[in-house]
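In: this one's sequence-less:
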């Protein structure tokens, strides 16, 4: 009986040693396979564009705008949503073109900043002004929260539908670009920025429009920037 007990103890110790050795061997092979795989595929490039990613937009010549970290989207306008924000002061506003009539009347981007829906910016291009760009610079860096826009003529409902209305736009904030599709709505719309957006300038490019029933002039009556 004593001899049998000694043999059993020896057998158990040997099994434990073999098991530990097997585990160590598996770990070594796993590490080797991982290193080999990394040698083959290389380190991942987290800055490279991701194809077919609905959360990313690739504007020509601009950086990627990652909506995973900063959402930019259109929401229904409600005064209560902006009552706790302040209006960011625009120090300078420029446009790539604006209408100058034969009588010398001008429709510059400054008309978008006067809190008067009867005045407006109108493009100065042939056709509907696709590609027109409006630029706004602030006094200093602001924490931008939303952009309120009236994307057509606010003079009257009749004038709204007679002229072109903004549809697809690209909002560029400090070289980060994001597309927004406005509704064909005779009223204010709100572009909401979901994240910490600190900037000192914003550009808006008109990509496409809702066509007018009478005129090819595309209008924007008001643009207001709200910050914290």
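Out: Arrived safely. Note that the coordinates shown come from a computational prediction; the quantities given were computed from them, not determined experimentally.
In: use CA for all of it now, contacts and neighbours both
Out: Fine.
In: Mind giving me the packing neighbours of the strand or helix carrying residue 32?
Out: Secondary structure from DSSP states H and E places residue 32 in helix 2-41. Helices and strands touching helix 2-41, by 3 or more CA pairs under 8 Å, 6 or more residues apart in numbering; DSSP states H and E: there are none.
In: What is the distance between the helix or strand immediately after it in the chain and the centre of its chain?
Out: Going down the chain from helix 2-41, the next helix or strand is strand 56-57, by DSSP H and E. The chain centre lies 8 Å from the centre of strand 56-57; the measure is CA atoms, centre = their mean, to the nearest Å.
In: Which strand runs longest in the chain?
Out: In the chain, taking DSSP state E as the definition, the longest strand is strand 133-150.
In: What are the buried residues along that one?
Out: Residues of strand 133-150 classed as buried: 133-138, 142-150 (neighbour count, 16 or more other CA atoms under 10 Å).
In: mind checking how far the residue most central in space within the chain is from residue 88?
Out: For the chain, residue 178 is the residue whose C-alpha lies nearest the centre (CA atoms, centre = their mean; 3.4 Å). With the distance defined as CA to CA, to the nearest Å, residue 178 ends up 20 Å from residue 88.
In: Give me the helices and strands touching the longest strand of the chain, please.
Out: Counting by 3+ CA pairs under 8 Å, 6+ apart, strand 133-150 packs on strand 90-95, strand 189-194, strand 198-206, strand 222-227.
In: if I pick the closest residue to residue 190 other than its chain neighbours, what's in contact with it?
Out: Once flanking residues are discounted, residue 190 sits nearest to residue 148: 4.7 Å by CA to CA, 6 or more residues apart in numbering. With contact set as CA atoms under 8 Å, 6 or more residues apart in numbering, residue 148 has these partners: 188-191, 222-226.
In: before we go on, here's another structure to hold up against the first:
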């Protein structure tokens, strides 16, 4: 059905009035809306006038951060198992396989004070470090070996202590986020400050670190 010219004008006027009302309402606190602002690191959601929430990158969702891939690793020491000769080199902490691990040699109090150092091929704007703490080959190895409770993490500037919550046995291979100083760096040094002793039926006197992931922007 066609609309006469006069009717078209009336309809346009009604639409304009409705639009002005909506604009007027939106200028008050009554309105509820959200705007997603995608930044390199965080996503900001505006839920209502003057109220915002931030969603930071996590080990489960690194958002726009990228993985630093070209890395080498060295440590004060590492374990060679006396029974089978298996060697737990520092490089096993960055092989993308949580079932392998760097294990310190267990010569002194679960390796407290032992440092593992990672070197990037090129400087990276480091924003997050995620670790699989302990020996995550299985739930059994997780309970048989010690894991760090407190890491001292040196990226740039003074070192920062990062305390990790203990994981339930069922989450033995879960990633945890370390507290760090963010920014450009080409090396990361992680020192075992305090350990959680093993709790299994068999208990070894060494501390393990299964995997480390580095995220930059």
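Out: Structure's in. What do you need? Worth saying up front: this structure is predicted, and the values here are computed from it rather than measured.
In: what's the TM-score for these two chains?
Out: Once superposed, the chains reach a TM-score of 0.65 (TM-score structural alignment, normalised by the length of the second structure), with 152 aligned residues with a CA RMSD of 2.0 Å.
In: What span of the second structure is the longest strand of the first structure aligned with?
Out: Strand 133-150 of the first structure corresponds to residues 115-132 in the second structure, going by TM-score structural alignment.
In: average distance between that stretch and the first structure?
Out: Its aligned residues in the first structure lie a mean 0.6 Å from stretch 115-132 of the second structure after superposition (mean CA distance after the TM-score superposition for the first structure).
In: Among the contacts of residue 148 of the first structure, find me the one that's closest to residue 18 of the first structure.
Out: Residue 18 of the first structure has its nearest neighbour among the contacts of residue 148 of the first structure in residue 191, at 65.9 Å by CA to CA.
In: just checking, what residue in the second structure corresponds to that closest one?
Out: So, by TM-score structural alignment, residue 191 of the first structure is matched to residue 178.
In: where's its match relative to residue 92 of the second structure, distance?
Out: 19 Å.
In: quick one: stretch 26-41 of the first structure aligns where in the second structure?
Out: Counting by TM-score structural alignment, stretch 26-41 of the first structure falls onto no part of the second structure.
In: Find me the equivalent region of the helix ranked longest in the second structure in the first structure.
Out: Longest helix of the second structure, by residue count under DSSP state H: helix 5-26. The counterpart of helix 5-26 of the second structure in the first structure, using TM-score structural alignment, is absent.
In: Tell me the gap between that helix and the middle of its chain.
Out: Distance, centroid of helix 5-26 of the second structure to centroid of chain: 50 Å (CA atoms, centre = their mean).
In: try stretch 150-162 of the second structure
Out: What separates the centre of stretch 150-162 of the second structure from the centre of its chain is 15 Å, taken as CA atoms, centre = their mean.
In: Now it: buried residues?
Out: Burial within stretch 150-162 of the second structure, assessed by neighbour count using 16+ other CA under 10 Å, is assigned to 150-156, 159-162.
In: Show me the contact partners of it.
Out: 163-164, 178-185, 187-195.
In: ditto for stretch 110-123 of the second structure
Out: Where contact means CA under 8 Å, 6+ apart, the residues beyond stretch 110-123 of the second structure that reach it are 68, 70-77, 90, 104-105, 146, 184-195, 197, 205-207.
In: From the residues you listed, keep the buried residues only.
Out: 68, 71, 73-75, 77, 90, 104-105, 146, 185-195, 197, 205-207.
In: ok, back up a step: closest to residue 39 of the first structure among the contacts of residue 148 of the first structure?
Out: residue 191 (45.3 Å).
In: how about the residue nearest to the centre of the first structure, what's its partner in the second structure?
Out: Using TM-score structural alignment, residue 178 of the first structure sits opposite residue 160 in the second structure.
In: for residue 212 of the first structure, same thing?
Out: Correspondence of residue 212 of the first structure to the second structure, assessed by TM-score structural alignment: residue 198.
In: With residue 112 of the first structure instead?
Out: In the second structure, residue 112 of the first structure lands on residue 93 (TM-score structural alignment).
In: Repeat that for residue 163 of the first structure.
Out: Per TM-score structural alignment, residue 163 of the first structure is aligned with residue 145.
In: residue contacts, that match?
Out: 134-135, 197-199, 203-208 are the contacts of residue 145 of the second structure under CA under 8 Å, 6+ apart.
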